[in-house]
Structure formats: C-alpha cells, structure tokens
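> My questions concern the predicted model and sequence given below.
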Amino acid sequence: MDLVLEKVNGQPAHLPVELRRCGPEDLDAMEQLQREVHAGMPHPEQFVPDTRDQLAACMADGVCVGVWDGETLGAYFTLRCMGSSPENYAAFMGLPPAEWPRWANADSVVVCAAWRGNGLQRTMARAACGWLPEGIVGLGATVSPDNAYSLRNALAEGFEIVCRRPMYGGFDRYLLRKIL
C-alpha cells in the first residue's frame, strides 16, 4: 500500500512511502530501528524492546507490517496470535482459556522520530488487522501510563483500558483491549 508522509522531522513534506508485510528478511532492519528509537527515548522504560526471536514469532504467528522509504524501514507494527499461551493478553484480562485463541496481542509499535505525527501507528494497526486470521475477535495491548502519545493513539483507535498492572518484570502498564 502506498502512503505519503505529510511531515518529516515536524516539517511539511511529501514523502511517498510503502506499507507492506514484513518477513524474516526484514529482521535486521527491524532490530536496527528498534535500537535507534529506544536509544533516543527520554524515558526508555516506556518501551520494552523485542528480541529477534520475538519479532520472528510475530511474523510466524501473526502479522508484522512496516513502512518503508525505499530500502529504509521507518516504522513497524506487530500483532501476535498467542493461542492458549499464558502470555496472551486475554489471560490477563480474565477471559476464560477457551477464548484466548480468539484474541491477538498488539505487541510493538516503533516509529522513527523523523516520521512521527503522520498517524502511522493507527494506519499500521488498521492494515495489520486486515491480515489477521479469521476468528480473531479482539486485540489486547499494553502501554506505559507515561507514554501519552501511544496511549492517545490506542484510545483513538478504539482500545479501552482494562486495568493498570505491573508487567514485563515489574514495569507499570495499562492493559488495553479492542473488540474487532
């Protein structure tokens, strides 16, 4: 899918980019972008980076979409179908185990600083949901209560806060859900 970024580094622009599904050949670019974004965060505790294995699992068990300027990855979004795994956010929402396979985890959203402000998080989420397997009825997600930008985007995209709890080894997070 072709897109146009209206802003680059906060300045008016007209940058054509491409949104497409990511595959294993894109793992190096995803890891690099994740490192760059994490290193530039004023509060890095707001984002728990994925391992290469976790990113590969998102591709195998779900959907990963990226936004590319030629060969350069500037943003990506991952959804993972966790099935009956206790890591499925449906488990933390108190849903019965029989319902877990019908839910997917919205795991990571990474956008390079220069491309922020273009609505990429919402655009990627909508595209990724279109590639989910049949039978998925909802999404779970987490966000740091201090990450106002991501929280605002998630709420605007139809997520609602379920609860606030420690996750990922004690990090303070909102647990969110969205019915599809």
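Cool, got the structure.

> okay, CA-based contacts and neighbour counts for the rest of this
Noted.

> tally of neighbours for the residue nearest to residue 115 when sequence neighbours are not counted?
Nearest residue to residue 115, sequence neighbours excluded (C-alpha to C-alpha, 6 or more residues apart in numbering): residue 8, at 5.3 Å. Counted with other C-alpha atoms under 10 Å, the neighbours of residue 8 add up to 16.

> quick one: residue 105 from residue 41, how far?
Distance from residue 105 to residue 41, counting by C-alpha to C-alpha, to the nearest Å: 23 Å.

> and those two? which has more neighbours close in?
A count of neighbours by other C-alpha under 10 Å puts residue 105 above the other of residue 105 and residue 41, at 24 against 12.

> contacting residues around the more buried one?
By C-alpha atoms under 8 Å, 6 or more residues apart in numbering, residue 105 lies in contact with 79-82, 88-89, 139-141.

> hang on, it in a strand?
Yes: per DSSP: H, G, I helix; E, B strand; the rest coil, residue 105 lies within a strand segment.

> for comparison:
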Amino acid sequence: MNIEIKKADYQDIGAITHLNKEASKYLEDPSWFCMDEPDFITRHIDREGFILKASDNQTLAGFLIVRFPNQSEDNLGGYLNLTKEQMIHAAHMKTVVISKDYQGKKLQLKLMEAAEEILKETPYQYFFATVHPDNQYSLNNFIRLNYSIITTVKKYGGLDRHILYKHQL
C-alpha cells in the first residue's frame, strides 16, 4: 500500500461521487452517513472549501471534504455563538469517506491531520464536524485530534448528530 494524500481536482469528481454513493452500502448503520450531491462535491473542489483525496496508486482510497461555510445558515459556529467575524474563520470537516478496502488503516485520521496542516496557513481557526453518536470510529478519530463534543442535536432531516469543535491557534 502506497497512500498519497493531496488536494482533489475536477478530474477526481467522478471517483469521489462514486465512492460517496458506495459508502452508505457498507456502513453498520446507514443513518451514520448523509451522502453529498455531485454539485456539492464540485463546489468544494476549489470554491467553497477543498477536498483531500487519499490514493493508492490510481485507486481512490478515501476523501475528506472541508467546507468553508462563511456566514451561511449551516455554519456550525452558531452552536458556540461565534460572532460574525469569527464565523468567517470557521471550517467544517464535512464528509469523510474511506473505501471499504482501505478501512482500518487510519486514513480518516490521516486525511483530517492533512487538512488541519493545510488550514494552519489560512485564517480558518474554528474547526467543526458532525458525527452520529453511535459512530465510534469517526468520533474517536475526532477526539484523538482534540475535538470536543459541544452538543448533540437533530440534523439532516432529524438524525442525531454530535457537534464537534476544535480551536486551532
């Protein structure tokens, strides 16, 4: 296995969309995952955030969508009562998908670490994510990276989600 992590580009949209669709088929509980639409993926290649991909030679092993919500209504900074100025510095670790063939190799953790490394060079310093309370694998990865649960709410059409937060200076 020779995993390389780098930013995705428009040529990767098809593979990312395919892996995104496959993800819900092999989860222990499908309510743990909310699939992103292809247009959402496309917007996050370089406009509303970025996407990191983990590749093993030419095979997409996983990806992470990092979203810059700015002052949009879905900015999770509202759960911490961030000011408008602070909200524009919020980044969401929005979607992480690891191919079934590559699970158990710490790729989710590596993708998130790589994203945080990229974000160190930007004004984004308030990191948020949502995780289903029963998805211990994802939750433990965020906790390993010093994220804290700030609340648990219904999101995505009534699904339980922990809201996680980390402040990077």
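All right, it came through fine. Keep in mind the model is a prediction, meaning the values are calculated, not measured.

> follow-up on the earlier one: so which of the contacts of residue 105 of structure 1 sit within helices?
residue 89 (DSSP state H).

> Pick the one among the contacts of residue 105 of structure 1 closest to residue 2 of structure 1.
Among those, residue 79 lies closest to residue 2 of structure 1 (C-alpha to C-alpha), at 20.7 Å.

> give the contact list for that closest one.
By C-alpha under 8 Å, 6+ apart, the neighbours of residue 79 of structure 1 are 58, 62-64, 104-108, 128.

> which stretches of structure 1 form helices?
Under DSSP H, structure 1 gives helices at 27-39, 52-61, 89-92, 120-130, 148-156.

> what's the most buried one of those helices?
Burial of these is given as mean neighbour count (mean count of other C-alpha atoms under 10 Å); helix 89-92 ranks first at a mean of 21.

> Onto which residues of structure 2 does it map?
Here helix 89-92 of structure 1 aligns to structure 2 at residues 76-79, judged by TM-score structural alignment.

> To which residue of structure 2 is residue 160 of structure 1 aligned?
Using TM-score structural alignment, residue 160 of structure 1 pairs with residue 148 in structure 2.

> Measure how buried its match is and give me the count.
18.

> That one against residue 162, yeah?
No: using C-alpha atoms under 8 Å, residue 148 of structure 2 makes no contact with residue 162, being 9.4 Å away.

> want to try a markdown table for the contacts of residue 105 of structure 1, with distance to residue 13 of structure 1 as columns?
Listed next are those as a markdown table, based on distance: C-alpha to C-alpha, whole Å:
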| residue | distance to residue 13 of structure 1 |
| --- | --- |
| 79 | 29 |
| 80 | 33 |
| 81 | 36 |
| 82 | 39 |
| 88 | 39 |
| 89 | 38 |
| 139 | 33 |
| 140 | 34 |
| 141 | 31 |
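
> Compare the contacts of residue 105 of structure 1 and tell me which is most surrounded.
Those, ranked by neighbours (other C-alpha under 10 Å): first place residue 79, 28 neighbours.

> What segments of structure 1 are strands?
2-8, 11-21, 62-69, 72-81, 103-111, 138-143, 160-167, 171-179 (DSSP state E).

> With distance to residue 124 of structure 1 as added columns, please give those strands in a markdown table.
Shown next, in a markdown table, are the strands of structure 1 (distance: least, C-alpha to C-alpha, whole Å):
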| stretch | distance to residue 124 of structure 1 |
| --- | --- |
| strand 2-8 | 11 |
| strand 11-21 | 8 |
| strand 62-69 | 7 |
| strand 72-81 | 6 |
| strand 103-111 | 9 |
| strand 138-143 | 14 |
| strand 160-167 | 18 |
| strand 171-179 | 15 |
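
> among those, which is nearest residue 94 of structure 1?
Closest among the strands of structure 1, using C-alpha to C-alpha: strand 160-167, at 10.0 Å.
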